[in-house]
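>>> Sequence isn't available, so here's the structure alone:
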């Protein structure tokens, strides 16, 4: 280890990425956090030009040149560094030239978590809009021929000869019942777009209590529902019935996932409310927001579907329609909010964030 690197060995303890460049812009040192951020070892990075790692290096290179010319003590700015074949890095950078004759530049990079969160929310919103448009078009395309199929089966049943009516009627009834089942599915797909948005004053704890009573009525033993409420949360304008349906869909899914723990008698659901401050939702900054968590101690969501749980017709349960979470996401987005999920074995947390006045 060179003397400079020996002095900087303690930087491996830092959470932020620290990189040293020589006067030519080549990497001479990177701490452990920098190796993690750049997804490469110091040995592989050493003597590479930092700007060569990115497809949009001009802004970073320009600041490094200014640092060498001592035009500032340190420069602090947010950068988006695009990487070929990898996710772009959103970082807050601090760049300065060290007081030595070698022209060494010190760069500190910290991941911009807020920017990553905004990008994720934007992707989710875009995907949701595409899903909703696809669902509406598909449902309407299915609806018309479905009515014709059912009607034709009824007419066929009327024309069946009396001699064979009993045996053949079984087949026409299968057609009619399956058409009715598909009609019910189509109606559920279209439900969020048909019902008017009825806005009034909403107390989120009344919503939670309503859902709590419905869940306990269906699962009267083996399941405990805990309340962890912040009584200071103000009422807000919203569609109470939509929010009840949203919380109910999530809580009901959780209760069904808790079936084994319910049998064991240690199933647990938690309704937790908090106030979040200075929250950005759909690119709009809000001073206050409702932070509602629905937490269960079930087996967790399968990794195979974790990234797709809000997609229509995706279900982790045998016989599930895969529409409950899709409807919940639609209703939350109609309230200008977001819904997120964190899940691992023994802990699943659905988080709903809605703007408050």
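Yep, that arrived. Just so it is clear, the model here is predicted, and its values are computed rather than measured.
>>> From now on I want contacts and neighbour counts done on CA atoms only, so please keep to that.
Will do.
>>> If I follow the layout properly, residue 250 ends up in contact with residue 325?
Yes. With contacts counted by Cα atoms under 8 Å, residue 250 reaches residue 325, the gap being 6.7 Å.
>>> out of the two, which sits in the busier spot?
residue 325 (22 against 17; other Cα atoms under 10 Å).
>>> how near is the more buried one to residue 197?
19 Å (Cα to Cα, to the nearest Å).
>>> same thing with residue 339?
Taken as Cα to Cα, the span from residue 339 to residue 197 is 19 Å.
>>> The two: which has the busier surroundings?
Neighbour totals were compared for residue 339 and residue 197, and residue 339 leads with 22 against 16 (other Cα under 10 Å).
>>> residue contacts, the more buried one?
If you count contacts by Cα atoms under 8 Å, 6 or more residues apart in numbering, residue 339 has them with 329, 332, 350-353.
>>> Go through the helix or strand hosting it and flag the buried ones.
Using DSSP states H and E, residue 339 maps to strand 338-344. Residues of strand 338-344 classed as buried: 338-339, 341, 343 (neighbour count, 16 or more other Cα atoms under 10 Å).
>>> Same question for stretch 150-165.
150, 153-154, 157.
>>> TSV please, covering those residues and showing secondary structure and distance to residue 175.
TSV is the format used below for those (DSSP: H, G, I helix; E, B strand; the rest coil; distance: Cα to Cα, whole Å):
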residue	secondary structure	distance to residue 175
150	helix	7
153	helix	7
154	helix	9
157	helix	11
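>>> Please list the residues outside the top strand by length along the chain that contact it.
When the chain is parsed with DSSP state E, its longest strand is strand 267-281. Residues outside strand 267-281 that contact it (Cα under 8 Å, 6+ apart): 118, 208, 222-230, 233, 251, 254-255, 258, 261, 285-298, 336-338, 355.
>>> What subset of those residues is buried?
208, 222-225, 229, 233, 251, 254-255, 258, 261, 286, 288-298, 337-338, 355.
>>> Next up, a structure to set beside the first:
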């Protein structure tokens, strides 16, 4: 950023502005009329706009609901408070709203506005979206599966009856076609049963040791991928047992680990594929708008190519798969099982590292 942009900042020396440019927190300086005079690089990044563009605007016009921020500035200028602190959701045309913690202070010749992204609010919003998405998915899948299931039985039955009526001289030739119908109907029936499985199977609750779950998954994975895949343990032995469905949790971790191993096929062939099972205790964790003092924080991390950006936001949708021939049900079932335990699955992915994080409340 050139120094000329900050020359007109209210009550700010060149040295002070130089110091602001090193901050990771977004800082804006405005004159008493609300005209922006300076924005540090962190503010340019947060607001996705240059100092030149920002300096042509007033605070009240910068956001769709900028009047609230302008009101805080007016209060600060009246010297009614030393500084004003408030959580704000700043609306922006055509962009995601900004959840920020704002600190507004009076300065010589104007006001200083400090904006810090409210990470906790962002996390809550993301979890709420995941829960809403999952609920819609469950209803859609359940209704769709029932709609498919009924005519599917009729198709299979009709093919069997047709096969019984085939003339003997054409039996071997035409039976091939009826068998295709029957086998494809059976394949679709299996798919429907998998879609309905989480809603049919009772939730069997008992004491669960998460490390027994991880060790079971580890042994299953190493049996399937004995060469080229290293599975590293990184356990916190202090994690207590909790009430849950052990088989559902094994299936959850196994689905994620299996997906990771399939994404790691090239690294497995090269002999440097790695899967990490990491357990930690999270403190003061909010899940589905409920705050828990303790939570299980389980990570399944791989060093694969990462999830394609095209499907990254849809990986928990049913029938969405990142590989050819995949059913797209593994992660949907995993999210359903975890939500039945009042938890959530999150995912961060980039080339070389994909981290699935399972959060479950602890007693």
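Great, that's in hand. Since the structure is predicted, the reported quantities are computational estimates derived from the model, not experimental observations.
>>> Mind checking the TM-score on these two?
Aligned and superposed, the two chains score 0.97 in TM-score terms (TM-score structural alignment, normalised by the length of the first structure); 354 aligned residues with a Cα RMSD of 1.1 Å.
>>> returning to what we had before: counterpart of the longest strand of the first structure in the second structure, which residues?
Mapping strand 267-281 of the first structure onto the second structure (TM-score structural alignment) gives residues 273-287.
>>> Mind reading off the mean deviation between that stretch and the first structure?
Mean deviation of stretch 273-287 of the second structure relative to the first structure after superposition (mean Cα distance after the TM-score superposition for the first structure): 0.8 Å.
>>> What residues sit buried inside the longest strand of the first structure?
Buried, per 16+ other Cα under 10 Å, within strand 267-281 of the first structure: 267-276, 279-281.
>>> so after it, what's the next helix or strand?
strand 284-296.
>>> Give the aligned range of the very next helix or strand once past that next one in the second structure.
Following strand 284-296 of the first structure in sequence order, the next helix or strand is helix 324-334 (DSSP H and E). Using TM-score structural alignment, helix 324-334 of the first structure lines up with residues 330-340 of the second structure.
>>> Stretch 159-167 of the first structure now?
Counting by TM-score structural alignment, stretch 159-167 of the first structure corresponds to 165-173 in the second structure.
>>> ok, residues contacting that stretch?
163, 174-175.
>>> Closest one to residue 224 of the second structure out of those residues, please.
residue 175 (36.8 Å; Cα to Cα).
>>> so where is stretch 41-55 of the second structure in the first structure?
By TM-score structural alignment, stretch 41-55 of the second structure lines up with residues 32-46 in the first structure.
>>> Might you calculate how far that stretch sits from the centre of the chain?
In terms of Cα atoms, centre = their mean, to the nearest Å, the centre of stretch 32-46 of the first structure is set 29 Å apart from its chain centre.
>>> before we move on, back to that, let me know the closest of the contacts of stretch 165-173 of the second structure to residue 325 of the second structure.
residue 175 (27.4 Å).
>>> Which residues are in contact with that closest one?
Per Cα under 8 Å, 6+ apart, neighbours of residue 175 of the second structure: 163, 166.
>>> angle of the strand or helix carrying it against helix 330-340?
Residue 175 of the second structure is part of helix 171-200, with elements assigned from DSSP H and E. Per axes from the mean of the first three to the mean of the last three Cα atoms, to 10 degrees, the angle that helix 171-200 of the second structure makes with helix 330-340 is 30 degrees.
>>> Which other helices and strands does the helix or strand just after helix 171-200 of the second structure contact?
From helix 171-200 of the second structure onward toward the C-terminus, using DSSP H and E, the following helix or strand is strand 206-208. Under the contact criterion of 3 or more Cα pairs under 8 Å, 6 or more residues apart in numbering; DSSP states H and E, strand 206-208 of the second structure touches strand 242-244, helix 246-263.
>>> Please tell me which residues of the first structure strand 206-208 of the second structure aligns onto.
Going by TM-score structural alignment: strand 206-208 of the second structure matches residues 200-202.
>>> so what's residue 289 of the second structure closest to, chain neighbours aside?
Nearest in space to residue 289 of the second structure, with sequence neighbours left out and distances taken as Cα to Cα, 6 or more residues apart in numbering, is residue 124 at 7.2 Å.
>>> which residue in the first structure lines up with the one you found?
Under the alignment (TM-score structural alignment), residue 124 of the second structure maps onto residue 118.
>>> Secondary structure element holding that match?
Per DSSP H and E: helix 113-159 holds residue 118 of the first structure.
>>> how close does that helix sit to the second structure?
Mean for helix 113-159 of the first structure is 0.5 Å (mean Cα distance after the TM-score superposition for the first structure).
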